[in-house]
Structures are given as C-alpha cells and as structure tokens.
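1. Sharing a model that was predicted from the sequence below.
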Amino acid sequence: MWLHAEVNGDPRAYTLQLTYALEGRVDPDALRAALDGVVRRHEALRTGFRLTAEGLVQEIRKVADCPVELATAPPGLDEQSAELHTREWLAAAAARPFELDRPPLLRVHLLRLAPQRHVLLILVHHLVFDGWSAGLLLAELSADYRGLTVRREEAQAPAAGSFRRHVLAEAARLAAGAGARNLGYWTARLTPPPGRPPLVLEPAGTGAELLAPPPAEPFALGAEASDAVRRLADEFGTTEFVVTAALLACALNRLHGPGPVHIGYPTSTRGPEEEGTIGLFLNTLVLVVDVRDEMTLAELVLAVETAHYDALDHRPLEADRVAAAVPAARAGGDSLYQVMLAFQNLPPAVLDLPGVLARPLAGPDRAAEFDLAVSVEATAPVLAGWVERDGRSLTSADTRTLLAALDALACGAVVVGGGGVVGGLSVLGVGDVGLVARVNGSVGGFGFRGLAGVVAGWGVVAGGSVAVCGVGGVLSFGELDVRAGLVAAGLVAAGLGGGMWWGLRWGGGLIWWWRCWGCGGRGLRLCRWMWSIRWSGCG
C-alpha cells in the first residue's frame, strides 16, 4: 500500500475520512487534548514510513501531537452559501497529502460556522488505520473529551494490544518460511492458464469522468434478491459473502466478457488481544473465480468457497512481490485485481461529545482505489452498501447494470437451486425480458423500430443501445461470431450508442445478449446453451 500511495496522483485515494456536523458548544482546546491522548495510546498513530537502502522502514515516534486546524466561515452566510463554503472547505482539506515519513498520519479540521455550529473532519491514512479502528478512535475521543470537559479525569490507560508487536510477529513468521510458501501459492494461483486470460475491464468512454472523482453511490439489492442470497448460503452451508462473490463473478463475466474473474477482498488479521488497538490489521486476498457455463451453481459456489479458505491459509498476500513474480497476471495493468468486494462487519462508530449533537455528514469525494469496489453491509431486510469506481473502466450506467444483473442472478439462482446450470441463469429479471420481448416485429437493416422505446423505458436492460432480432434463418456459432462484427459496424454507422449492445430473440424470449467492441463482438448468453441460433437479417 505504501508504494501505491506514493505513486497515486490523488492523495485522497488512501485517506479515510470521518465527517460530522456539530450542534452545541465545542471546546477546541479539549478536542485537541483528547486527540493527543488517543495518539499517545496507539503506536500506529505515531508510526511513519521511510524508504532506505535496505527497504521500507516503519518508525514509531515516542511523541507525536495531533494537528488540529481551526477555520472560521465568513460572517453573514445564508444557509445555501454556508453549505457551499463547507463543501469547498472539506474538499480543500482532504486534497492535502500526508507526508508519510512525518507522523502522526492523522489530521483534524474544525470549521466554525456559528458559535454553536461546527463541522469536524478527521483525516487518517489507510496505512495506519482500518474500518474497525474508526469505532475505537471515536469512542476514545468521546471518553477523553468528556473527561476533560465534565469530570476532569485523567487520560485513559494505554491500549492493551500493540501494533508494533503485531508487525514484528508477522515479519518473523514470514521470515521463518511462510513468506516463501505464500509467494509460491499466489504466484501459481494468479498466473493465468494457457489460453484462459483473466477478465479485464476495458476503458470506458473518453475519460472525461476523470476530471473529478466519481462519488460513491449507495445501493441496495431488492428484498427478493437479498433473501435469495441468504437462502442460497443456508442451502450450500456457506456464507453470504461466498454466495455474493460467486454471483458477482458470474455477472461480470456476462457483462464484460469471458475469463477468470479476479476479485480482491479484505480480511482481518486482528486477534482478540488487538480488538482495542488502532491500526491497519488487514490483508487483501484475491479470489480467482473461473465461471464456466457447464458448471452447476453448487459447483461454482464450492469453487469460490474452496478458493476463499485456501487464500486464508496463505495470508498475507504480499501484493508487490506477487505482482513482480506474475507480470502478466492481468494484461494491460499493474494490479492483481480490478474489483474489490468487502463485507463489512464493524462495531458502531459513534461520536458522543457532552452537550454536542454530532450528525454524520457525507465527506468530500475521494478517488477510488480500484476500477470497482462494492462494499456490502448486511443490514436487514436487504443487502445494501456503497459502490465506488475510478471512472476509467466503468460508467455510472455500467455499475447500475451490474447491480441489476446481480439482483437478477440471485433471484434466478434460488429458483434453479444447486443443480441448476450456470449457463442457464439470466442476468435480466423477468420484467426486463418481458420488456424487450414486447418490441413488435422483426428488425431489419439498422432502423431498429422500437429501439428508442426500449432504452428509454428501462435503460438498465441495455446499459447502452439494443437491437432485438426476430426469428429467421439458422447460423452456426462461428458464423454468428463473424456476423457480430458486421452488426457492430452497422450500429456504429447508425450512431446507435457506439455499437454497444444487441440481442437475439427466440420466440417470445431473449436468448442472447451481445456486446460489441469496435467491429468485433463477444457473446453474453442469457439462457441455456444452443448450438445454432435463429437469425433475422440485420444488414
């Protein structure tokens, strides 16, 4: 992570943010003293990183005061102007990078809007902090602030666990042989088999979205799909994470092309003695999911579960060493994976300052670390969370299409059960298939009567533009592959969405969805395999 943080052009990519609107009297001096107490107790917050001739060195300072920067909004701002000023202030504060060799890698900003109205922004570098640590930091900050302003008590005792001991123990374990064993496992696991390269998310559009980081977007699977994930986990005797990872890999294959899917996912290395210790106790592992149409659903889920437990047995994954050993792990990029899937299981993070109402705010937009990151919080009654993307490979419409496909796959999977064939699952819901099937008549040439109605009526069906072809002659798969190029070229020439999507209909149902890149094409089968396909001429 240190290397990625140093070369990443946007300092926000590895900066975690906690943002609150504060209503009530705030004592800045007590806030500063309380933060200094938290830093004093936790070694990770006093840790810096320096590159030497021998490699990267972590240095823990004995003393490191927490910077608290105070600002005051111009007087007389109306509500709208105050909101705009706050957003600009948040963005400017978050855009400043940390100097990784100068701890603490924690910085706090306090904006005074009125005598009893403030905005608090806590910034901390991911190198020394994880999601679990957020709850610890806020709890200790609250307790120390209360002690200083109400009870006048002394600071809390030092943390029971030690970040330094954890780092040293992990280094000793790797040096004793685990490092070489793990490197061998991950090198073999992430080396693509001959003729089976991993799936690569292609660049999307012109890159205009890179002018600003796309904001994180909330999502929620439907109640039926969420229930389906839980029922499937019970049926297969596994976790909701494993089922979701299997379905996500299937959706990515259907929407973005064939090949093994590499999905990164964070795992905790925090032991019981470190549950009260702030620090980065995470290691990101990689699931390699080779989705094949002839697999049963039970076989796919078992493959994901097996890969998950094998990965846990070979922690940590030292990404830089593995990437150097597997230079072709992902063609066209320098990462071992483009997609991150995180299931959050964190203690509540609550800021409780006496006499102050603290309300969480959405922080400034930050650059995504990956092409796609799906963060799931298993909240009843549905699976919900956030989606982040860096804007280079996926548009907002792409992520909506992917989540709709994930929803449809979950609903379909629970119907067919473990014996159902993966190739028979549809990425379109029943309503979507019906919508496409309602386009009347065969489509000839490139006029595509009814196309605009389909796209406008339910954009997520296509994710771009769509042509629905009726019943006609018969083409072999090879002939169809050639014809796909002609269809793609025709769509481009007609100015229909850049030739992105078209489909084939068999009777009243859509059986094939085709995504075309340039003048080539890739198949996306929605229903069970068919050796020949009826065709209606398109040019």
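-> Done, it's in.
2. Every contact and neighbour count from this point should use C-alpha atoms.
-> Fine.
3. Shouldn't Arg359 be within a strand?
-> Yes - assessed with DSSP: H, G, I helix; E, B strand; the rest coil, Arg359 lies in a strand.
4. ok, how many other residues are close to it?
-> 15 (other Cα atoms under 10 Å).
5. isn't it right next to Tyr20, touching?
-> Yes - Arg359 lies in contact with Tyr20 (Cα atoms under 8 Å); the separation is 5.3 Å.
6. And whichever strand or helix holds Gly264, what's buried?
-> Per DSSP states H and E, Gly264 falls inside strand 261-268. Applying a neighbour-count criterion of 16 or more other Cα atoms under 10 Å, one finds 261-267 buried in strand 261-268.
7. I'd like to know which of the residues you listed is nearest to Val288.
-> For the buried residues of strand 261-268, the residue nearest Val288 by Cα to Cα is His262; the value is 4.7 Å.
8. quick one: that closest one and Val291 touch, right?
-> No - using Cα under 8 Å, His262 is not in contact with Val291; the gap is 11.1 Å.
9. Tell me which other helices or strands the helix or strand encompassing Arg50 touches.
-> For Arg50, the host element (DSSP H and E) is strand 47-52. For strand 47-52, the packing partners by 3 or more Cα pairs under 8 Å, 6 or more residues apart in numbering; DSSP states H and E come out as strand 55-60.
10. which secondary structure elements does the strand it packs on contact?
-> strand 47-52.
11. For the stretch 151-300 of the chain, which segments count as helices?
-> For the stretch 151-300 of the chain, the helices defined by DSSP state H, counting those that start in this stretch cover 163-173, 179-190, 223-236, 240-256, 297-312.
12. for the stretch 401-539 of the chain, same thing?
-> Counting by DSSP H, counting those that start in this stretch, the segments of the stretch 401-539 of the chain that form helices are 430-437, 451-457, 459-462, 477-493.
13. Take the ones you listed and lay them out in CSV including distance to Ala169.
-> What follows is the helices of the stretch 401-539 of the chain, written out as CSV (distance: least, Cα to Cα, whole Å):
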stretch, distance to Ala169
helix 430-437, 53
helix 451-457, 57
helix 459-462, 49
helix 477-493, 55
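14. Out of those, which is closest to Pro194?
-> Across these, closest to Pro194 is helix 477-493 (Cα to Cα), at 21.8 Å.
15. quick one: secondary structure of the spatially most central residue of the chain?
-> In the chain, the C-alpha nearest the mean C-alpha coordinate belongs to Ala373, at 1.0 Å (Cα atoms, centre = their mean). Using three-state DSSP, the structure places Ala373 in strand.
16. looking at it, it is touching Val339, isn't it?
-> Yes - under the criterion of Cα under 8 Å, Ala373 makes contact with Val339 at 5.7 Å.
17. dropping in the other structure now:
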Amino acid sequence: MRRHPCHPNRRTRTGEDHAGALRRRNRTANGGGVLLNGTGGGGPAPLTAAQRRLWVTEQFNPGSDAYLIDAVIRIEPGADPALLEAALNDVAAAHDAFRTEFGWDDDGDPAQFVRDRVGLPVPRVHGPGTPAEPFDLERAPLVRFRMVCRDNTATALELVAHHIVFDGWSLGILVRDLGLAYDARKAGGRADLSGRPGMAGFAEAEAAWLAGPEGRERVDALAGLLRGAPGLLAVPTDRPRGAQQPDGGHAGAGLHFTLPWELAHDITEFARERRTTLNMVGLAAFSAVLAHWSGSDDIVVGSAFAGRTSLAAERCVGCFINVVPLRLAVDTEAPFDTHLDGVREAVLRGAEYQDVPFDRLVEALNPPRSLTHNPLVQVAFGVQNTEPATYDGGIRLTGEPAPDDDAEARLDLTLWLEERPEGLKAIWTYRKDLFERTTVARLNQWFFRTLRQGCLDPSAPPAAPARS
C-alpha cells in the first residue's frame, strides 16, 4: 500500500472544521478567494497547482506508486454484478476525473484533457487483489476497479486511483453517486447525475485568480506571515540527513499508538469547553513538544486542508488537498491554555489561506533549496475523520481507505490523530534514514504526556519532553 505526505485518503478535521467560514466568504460578492465554478471543456486545460506538483513528481520518477490511493467499497446485502458495472460507468460518464488524462498543450505546457468516453472495465475476482500496477498519466482512466464476487453476487469494489484525479473527499462523492446510479439501474432507469463539475474548470479559475491582483495579494500576505521563519526545524536526528529519492520522498516507517478511550474523551471535552477543536489541542501539544525538542520557539508545522472552498468543489471528484504552513510562536514557560489560544488563531488564519497553493508560496519565499529536506515544512500534523463514506438507499455502500501498513515519508515526521471507538489513535510516519523507531516511540510518550497534562492543568506550562 502507499501513503503520501498529507494522507488524503481521509478528510482532515483541520479543513472540515473551518470550511464553512471559507464557503461563506466565497459566496459573498467581494469576499475574496478563488470562486471556482468547476465548468470547463474537454481540454486542453491547465493543471491545478496540486495536479502540477504531482505531474512534476511523475516526470522525475515515471510509474511510481507513491501517489496511488487504495480504497474498498463494501456492498450490503450484495449487488448484481452487471448492474453494478453499468452503474459505475454511469458515474464515470458524469465525472470528468474518470476520463481525464495528462499531456502537453501546443505551447509545451502540461495540460489535462477530458475524453468524451472511457470504457471502465471491472474485472470480477473472488478474493483480495494483488498490488496495483502503476498508471501512465497520459492514458485515461487513472482509476481502476475490481469487483469482488461471491456466488454471482458483488460484495465489494476495490479501487486504486492516482492522486492526481482523486482524494479522500472524492471517495464520498463516488460512493453516493454509485449508490444513486445502481438503485436507478435496478429500477429500470438511469440516475440524473448531470451537472457534476470537473477539475478543468477549477484549474482555469485558479490560474486566472493567481494571475490577478487578488491572488497575488493573497500569496504575498501568506508569505509575509512566514518570512523570517527557520527554513529547517532542527530537531536532533539519530543519523545525518541524506538526499531525497527521485520522487521527492524517503524510505519511511510508521508507528501506531492508542490513548485509552476515557482519556481521549476527557481531551475531546476539554477542546469543546475551550471552544476549540481536537485538532487545535493536539497541535498545541505537538508544537510544544517540538519546541522543547528543537530548542526553538519559532515552529512551522504543515497542516493539510481539504481545499474545497466552494459548494461546487464539494461535489467534484478530483485532487484539491493543500498544505498550509502554520507558524507558531511557542513560549514553553507560558501556560498551556495561552499557547492553545495562539494555536487556535494560527489554525483559523491558516484556513483562510487554504486557497494559496503551497508551491506558489515556495516560489514567493524562495528559500534555499536542499536535497536533504523539504522547503518550508518538514513536519505535519492533523486529525483524521475516520467516518466511512456511506450510501444507504436500496443498497448500502460503505467506502473506506484500504489498510495501509507501509509508509512513504515525504516529510521528516508526520503525526495524524484518529478518533476510534477504543480511544485516540496516534499514527506516526517518519524517515528511517533520520530516526530510530525507539526515538519516535519516546516522542509519542512525550506527546501523550504533554497532551494529558495540558488538559488536566491548562494553567501550567506545557510539559517538557522526558529525556533518556
């Protein structure tokens, strides 16, 4: 399985908690932000900033599987295989992402093209699939399905998609529209899936906005917030830094830990009482640990936002996720709740800038480049929404990311929190060339202790990491 830096297989609470404010802003006549209507023709159309980043990565390492998304859609009580395949092709006809391929326009710039028709073959199998073949981005479709059948009944769909046309939010759209299409087919009709927006229109709108005065002003404003921040979060490493791999990543590993349900509940209640979110409280604890660990009071943490700042974007299958660097001033001698107030403001401010592409920000700041680390952001944090994508009509569909045990480390260190029935799960991904497993395990203990103490006694300074 593959994992990529912001793990777009799931929606992050960071983006969801504050998306409403962005949508309200975008509905106003002069509210600012790129007004994405999602219209567009068959191409050639420009790439969005997020797509361009993935396209460039592919040019350096063709056929890489680092940006493939795996998911499973479970079907209850089961579906007619022929009707399900027909419904899936109805969805492909409605959403451009399933018919999009990438190449070059007449000026030699990367472009996306939407085919009028793409046959979506759905092979039928009787057990879990084998590792997916890489995609050729110049040939649609960039999504593949396998239908798991038992006794001539479809019980699941396995999905592999390239991230350039799909993200975690897209899974929910697919599940809903597939359910509508299947129920309509079973009733002898066809679902009305017209009017689904496509990425080409968003790319055109984004390009025009970024080239205009408002877009340039927004990029400059966010760059101003980050100017002067350390280019590298200099935490102690177990080994010297080495150069990145051709696709921009490093061999990585993952560690999972769970905070018991009772304590997780107390932390969630603390966040509610403080009129914050679990994401903000967790980020306050994480950044405090990083400040102690690095010896710096100026911390930059990457935060993944859904990037869907309009109602049209919420209905589009595609890749919208964006990373916003959050700059946090951490006074390790100040009370935890004072630090939490600063984090809350930084997260809300970051949400307001989620329409500024990360790559444009790097261009504006032009930090010194190094093959040993990513520019601007080397660590990231977020809270994942683990609720599965569901459709409950004549048929019940449940879509979830496939289990992901391997890790591709595109940053030095990432921490994602998941709310689970058994407690709060911490998912760490780290560069194996920098850190030992035992170091990350100790870091997790420090984080949990800081989180626990911050919620139990918020008037005290954040807990200093224990040192061995």
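-> Received the coordinates, thanks. None of the values given here were measured: they were computed from a predicted structure.
18. TM-score them against each other, please.
-> The TM-score (TM-score structural alignment, normalised by the length of the second structure) is 0.72; 405 aligned residues with a Cα RMSD of 3.9 Å.
19. quick revisit: from the helices of the stretch 401-539 of the first structure, which stretch is densest packed?
-> Counting by mean count of other Cα atoms under 10 Å, helix 459-462 has the highest mean neighbour count of the helices of the stretch 401-539 of the first structure, with a mean of 22.
20. Over which residues of the second structure does that one lie when aligned?
-> Using TM-score structural alignment, helix 459-462 of the first structure lines up with nothing in the second structure.
21. Residue range in the second structure corresponding to the strand holding Gly264 of the first structure, please.
-> By TM-score structural alignment, strand 261-268 of the first structure lines up with residues 299-306 in the second structure.
22. contacts for that stretch?
-> Stretch 299-306 of the second structure has contacts (Cα atoms under 8 Å, 6 or more residues apart in numbering) with 6, 11-12, 14-16, 169, 229-230, 233, 287, 290-291, 320-330, 351, 354, 376-382.
23. Quick one: distance of that stretch to the chain centre.
-> How far stretch 299-306 of the second structure lies from its chain's middle: 11 Å, per Cα atoms, centre = their mean, to the nearest Å.
24. Next, the mean deviation of the strand holding Gly264 of the first structure compared to the second structure.
-> By mean Cα distance after the TM-score superposition for the first structure, the fitted strand 261-268 of the first structure averages 2.1 Å away from its aligned residues in the second structure.
25. what's the burial count for whatever residue of the first structure lines up with Phe286 of the second structure?
-> When the first structure is aligned by TM-score structural alignment, Phe286 of the second structure is paired with Leu248. By other Cα under 10 Å, 25 other residues sit near Leu248 of the first structure.
26. Same check on Leu105 of the first structure?
-> By other Cα under 10 Å, 28 other residues sit near Leu105 of the first structure.
27. Quick check: it vs Thr284 of the first structure, distance?
-> Between Leu105 of the first structure and Thr284 of the first structure the computed distance is 21 Å (Cα to Cα, to the nearest Å).
28. quick one: what's aligned to the residue nearest to the centre of the first structure in the second structure?
-> In the second structure, Ala373 of the first structure lines up with Thr414, judged by TM-score structural alignment.
29. How about its match: what's its closest non-neighbour residue?
-> Counting by Cα to Cα, 6 or more residues apart in numbering, Ala380 is the residue found nearest to Thr414 of the second structure once chain neighbours are left out, at 4.7 Å.
30. how close does the helix or strand encompassing that neighbour sit to the first structure?
-> Under the criterion of DSSP H and E, Ala380 of the second structure resides in strand 379-385. Following the fit onto the first structure, the mean deviation recorded for strand 379-385 of the second structure is 2.8 Å by mean Cα distance after the TM-score superposition for the first structure.
31. elements contacting the next helix or strand after that strand?
-> The first helix or strand that comes after strand 379-385 of the second structure along the chain, using DSSP H and E, is strand 389-392. Applying 3+ Cα pairs under 8 Å, 6+ apart, we find strand 389-392 of the second structure packed against helix 168-186, strand 396-401.
32. could I get those as JSON lines with distance to Arg467 of the second structure?
-> Compiled in JSON lines, those are given as follows (distance: least, Cα to Cα, whole Å):
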{"stretch": "helix 168-186", "distance to Arg467 of the second structure": "38"}
{"stretch": "strand 396-401", "distance to Arg467 of the second structure": "36"}
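33. Measure how far stretch 162-179 of the second structure is from the centre of its chain, please.
-> Averaging C-alpha positions (Cα atoms, centre = their mean) puts stretch 162-179 of the second structure 13 Å from its chain's average.
34. and for it, what span of the first structure is it aligned with?
-> Going by TM-score structural alignment: stretch 162-179 of the second structure matches residues 125-142.
35. neighbouring contacts of the matching stretch?
-> Around stretch 125-142 of the first structure, the neighbours that count as contacts under Cα under 8 Å, 6+ apart are 1-2, 14-16, 31, 34-35, 38, 44-45, 47, 98, 105-106, 276-282, 346-353.
36. So among these, which ones count as buried?
-> Burial by neighbour count, judged by 16+ other Cα under 10 Å, picks out 14-16, 31, 34-35, 38, 44-45, 47, 98, 105-106, 276-282, 349-353 from the contacts of stretch 125-142 of the first structure.
37. which ones among those are found in strands?
-> Of those, the ones assigned to strands by DSSP state E are 15-16, 47, 106, 282.
38. Correct me if wrong: Leu120 of the first structure contacts Glu23.
-> No - judged on Cα under 8 Å, Leu120 of the first structure makes no contact with Glu23 at a distance of 10.8 Å.
39. Please compare those two by neighbour count and tell me which comes out ahead.
-> Set Leu120 of the first structure next to Glu23 and count neighbours by other Cα under 10 Å: Leu120 wins out with 21 against 17.
40. mind listing what that one touches?
-> Shown in contact with Leu120 of the first structure (Cα under 8 Å, 6+ apart): 19-22, 108-111.
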